[in-house]
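In: Kindly generate the corresponding structure for this input.
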Amino acid sequence: MRTTSIACALAALGSANALRLEKRDNPAVVAFPFEKVDKITSISPSSDSKRETGPIEELTTKDLQHLVYMVQLDIGTPPQSISAIFDTGSPSLVIHTTNDTSCVPPAPNPCSLYGGYDANASSTYHYEDSKFVIEYADGERTLGDDATDNVTIGSATLSNLYIGLQYQTEVINNVLGASFTEDEMANSNTGHSNLPQLLRDQGHIASRAYSVYADGDKSDHGTVLFGGVDIDKFHGDLVKIDLVSNPATQPARVTNFAISLLSVSQFDGNSTNTFDKSFPTRVIFDSGTSLTYLDPDQAQSIWTYVGATAHFGNVDFATIPCSAADTDRTIDFEFAGVTIKVPLSKYVVWHDAHNEICVFGIAKGQPQGPFTIGDTTLSSIYVVYDLDNKQLHLAQALNNAPTSNILQIMAGPDGVSAVGGLGTLELLAATKASTLSTSTLSRTPALSVPTGA
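Out: Presented below is the predicted three-dimensional model:
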């Protein structure tokens, strides 16, 4: 297998660490697309594990876009196709069964919308026990079975992936978790494997690390690269940030993709206004949460400055004139070593029947947290989630980047070192010969999700 050295690019970038990204003819990378799909959501901040469901009062959702990342996967033998939210905030694959109480006719129901799994129809299904349970902050519970089966996603087929099978639940979506394993999050000893772990253990990737690119405002798709980084999808340096511990655990330890948010500011094209409220703040990068939930004081300061007002049905939620999307203003998030600029238009979502009042994509979290960087903000960030080294790597995402240049993430402490994206001429020169078109990546067919799902 031929490997192309990019040491010259490192020298140009001045990196102090040995670069562990490599360009290979046949990289150990599993690429699969996700689709940004319309979804009805509640106005309650999500916990670390619960996804948002339910309608928003007095606001239509017919034209809601780009707030949920849905992936397609096949489960069992013969394969059964389902769609699931790709979720960096939870550990496991959790799916509806065809016997789920929420899947009884008539349609639409979770199984008719997203697919349900029939365990008895799969020859590779293995039952473990009936101890599967998720308890949510609002008191609801999901009950079911712990099981394993073969799962195919992208080019990879995994044997014996752990699955939480839902038999009694009111939660609408299937969820494909890609955070730390259940045992790492809960300090338990279940032995339950998850997607990143099995991709590494079964030889599909070299390290438990993956990147997520949301592909800009005009695209309905994005891409997840397990084991890889696409340097044509961002500009500037890819900055490494260590994860911070969860203060709710005893002793405190890393349980999710949380880092410190140092400041938030607003740029109107001429001047910058910094919202000096309660920083630094621990925030979780969670692709399974549509909106961004900040400390209430921080959110209120942002609302006031951009002209958003509390929604009459829930004061933790705000509305804003839809015309606010037609400005060049940005909301800027400062992390250690990198500032991400998010166009204000990314936060102007869901419009009313007259296209006058929209929902504002930054909401108030509970005072005690957790606070969440959700899809309204993540769409502007190229993120590498590094489980093995307990780090995030961030850069400013390029909108609608037309080319792809994928490097493999190698195992080890510097698997994803400081590397420049598109615009770093030295790095592009070192890897120019292996640039490929994004059209070579497979795309999922469009999902039809009826309003009111």
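In: From here on, just use CA atoms for contacts and neighbour counts.
Out: OK.
In: Determine the three-state secondary structure at the residue positioned nearest the centre of the chain.
Out: Centroid check for the chain by CA atoms, centre = their mean gives residue 287 as the closest residue, at 2.4 Å. Following DSSP: H, G, I helix; E, B strand; the rest coil, residue 287 is assigned to coil.
In: okay but it is in contact with residue 375, surely?
Out: Yes: using CA atoms under 8 Å, residue 287 is in contact with residue 375, at 5.6 Å.
In: any common contacting residues for those two?
Out: residue 68 (CA atoms under 8 Å, 6 or more residues apart in numbering).
In: quick one more, to check against the first:
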Amino acid sequence: MKLLLLLSLVALAQCLVSRIPLRRGKSLRQSLQEHGLLQRYLKQHPDNVAAKYFPTRFSVEPLQNYLDNEYFGTISIGTPAQKFTVIFDTGSSNLWVPSVYCSSLACSNHKRFNPARSSTFVSTNESVSIAYGTGSMTGILGYDTVTVADIKVLNQIFGLAETEPGDFFYYSPFDGILGLAFPSIASSGATPVFDNMMTEGLVAKDLFSVYLSKDGQSGSFVLFGAIDNSYTTKGISWIPLSAETYWQISMDSVSIGGDSVACSFGCQAIVDTGTSLLAVPNRALSSILSALGANSNGEINCQAVDTLPSVVFHINGKAFPVPPSAYVIESDGYCILGFQGMNVPTESGELWILGDVFIREYYVIFDRANNKVGLSRLP
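Out: Below you'll find the predicted structure:
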């Protein structure tokens, strides 16, 4: 059945070449994609009309959804390839993985890079140290071939972890982290992977886009070099960056039920795929919990969830709602709000982190060419 479908789609492509009018319907790309045949078609017809209609310098990195808490994909480093699972993190800029030099407990149950087994590895005497909101690492820097979503980046600088203190990374289902933020915040001045992709002309456009699935479902991805229009049917709202560090933007306010509850005079926010929840200033957290009828720990009666209002983020003059189905986390009969408190003041105001709870509601485009973020509401 798939063969017959593929033949019919090839005929459709030939119609496009000869400019024969077609009945209105789905595009060739949509039909191929829906039936899981797009990649196969492109491989089997490298010199076909497909090359004219599909960008050749974009690639999809599938992400595994781990309990709606973390999203990670597989990359390879070295020659021959050594595979690792990594978080694709828009809240940091460095690539690092555990190494054979690591003696921390966290490295004992994860894959470790062995430079001696790679013919393309180049060592350095430089060190690297990175601290995250949870977890940290120290190590050395090296260069090697890194393959991400079929895109091969030569001489990519990355960290070889020698220590990973504490137990956070020990219990993490991923090996390392691949940062997708700006070079300005990269530890030890390391050039981020996506910057090398842009410099070497490995992507059709200097942007990448992210879709994060809900309820543990499959289908999450990072798309390098392109925007998938099937996820932008409700239009794209473009938001200029307020700083080229993290993917940082200015927010106007946050409201619940039409009333402003926080960020009333403006504040800063970063769109961060590496943060699971919505991280908000402690003062704002109290207001949000009170407005939603939760206790100080964020716990709420599960029976009241259906009556809760959306939390609305007002950004660049537009409203971006997050419904209770997104911000209420239910586990073992208990319900808790997906907000966490923090205090990170900036020169432009309090900082918020729009993590996965927010991102799951939107298809997010990270545009380096124009230094802006695009948000498209998902169905």
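In: if we can go back for a sec, what residue in structure 2 is paired with the residue nearest to the centre of structure 1?
Out: Using TM-score structural alignment as the criterion, residue 287 of structure 1 maps onto residue 273 of structure 2.
In: For that match, list the residues it contacts.
Out: Residue 273 of structure 2 touches 88, 89, 90, 91, 355, 356, 359, counting by CA under 8 Å, 6+ apart.
In: let's go with 7 Å and repeat that
Out: Applying CA atoms under 7 Å, 6 or more residues apart in numbering, we find residue 273 of structure 2 in contact with 89, 90, 91, 355, 356.
In: I'd like the distance between the residue nearest to the centre of structure 1 and residue 258 of structure 1.
Out: Distance check for residue 287 of structure 1 against residue 258 of structure 1: by CA to CA, to the nearest Å, it reads 12 Å.
In: Check for me that residue 285 of structure 2 belongs to a strand.
Out: No: using three-state DSSP, the secondary structure at residue 285 of structure 2 is helix, not a strand.
In: Relative to residue 114 of structure 2, which of the contacts of residue 273 of structure 2 is nearest.
Out: Lowest distance from residue 114 of structure 2 to the contacts of residue 273 of structure 2 (CA to CA) belongs to residue 89, with 23.6 Å.
In: Tell me if I'm right that the closest one and residue 180 touch.
Out: Yes: applying CA atoms under 7 Å, one finds residue 89 of structure 2 in contact with residue 180, separated by 5.7 Å.
In: Between these two, which is the more surrounded one?
Out: The neighbour count for residue 89 of structure 2 versus residue 180, taken as other CA atoms under 10 Å, is higher for residue 180 (27 against 21).
In: What ranges does structure 1 have for its helices?
Out: 7-13, 110-114, 182-186, 195-201, 296-306, 375-378, 425-431 (DSSP state H).
In: any idea which of these is most buried?
Out: Highest mean neighbour count of these: helix 375-378, a mean of 25 (counted as mean count of other CA atoms under 10 Å).
In: mean per-residue distance, that helix to structure 2?
Out: By mean CA distance after the TM-score superposition for structure 1, the fitted helix 375-378 of structure 1 averages 0.9 Å away from its aligned residues in structure 2.
In: neighbouring contacts of that helix?
Out: The contact list for helix 375-378 of structure 1 (CA under 7 Å, 6+ apart) reads 67, 287, 289, 290, 291, 292, 342, 346, 347, 361.
In: for stretch 290-305 of structure 2, same thing?
Out: Stretch 290-305 of structure 2 is contacted from outside by 289, 308, 324, 334, 335, 336, 337, using CA under 7 Å, 6+ apart.
In: And for the alignment partner in structure 1 of residue 178 of structure 2, nearest residue in space, chain neighbours not counted?
Out: Using TM-score structural alignment, the partner of residue 178 of structure 2 in structure 1 is residue 176. In this structure, residue 176 of structure 1 finds its nearest non-sequential neighbour in residue 93, 4.4 Å apart by CA to CA, 6 or more residues apart in numbering.
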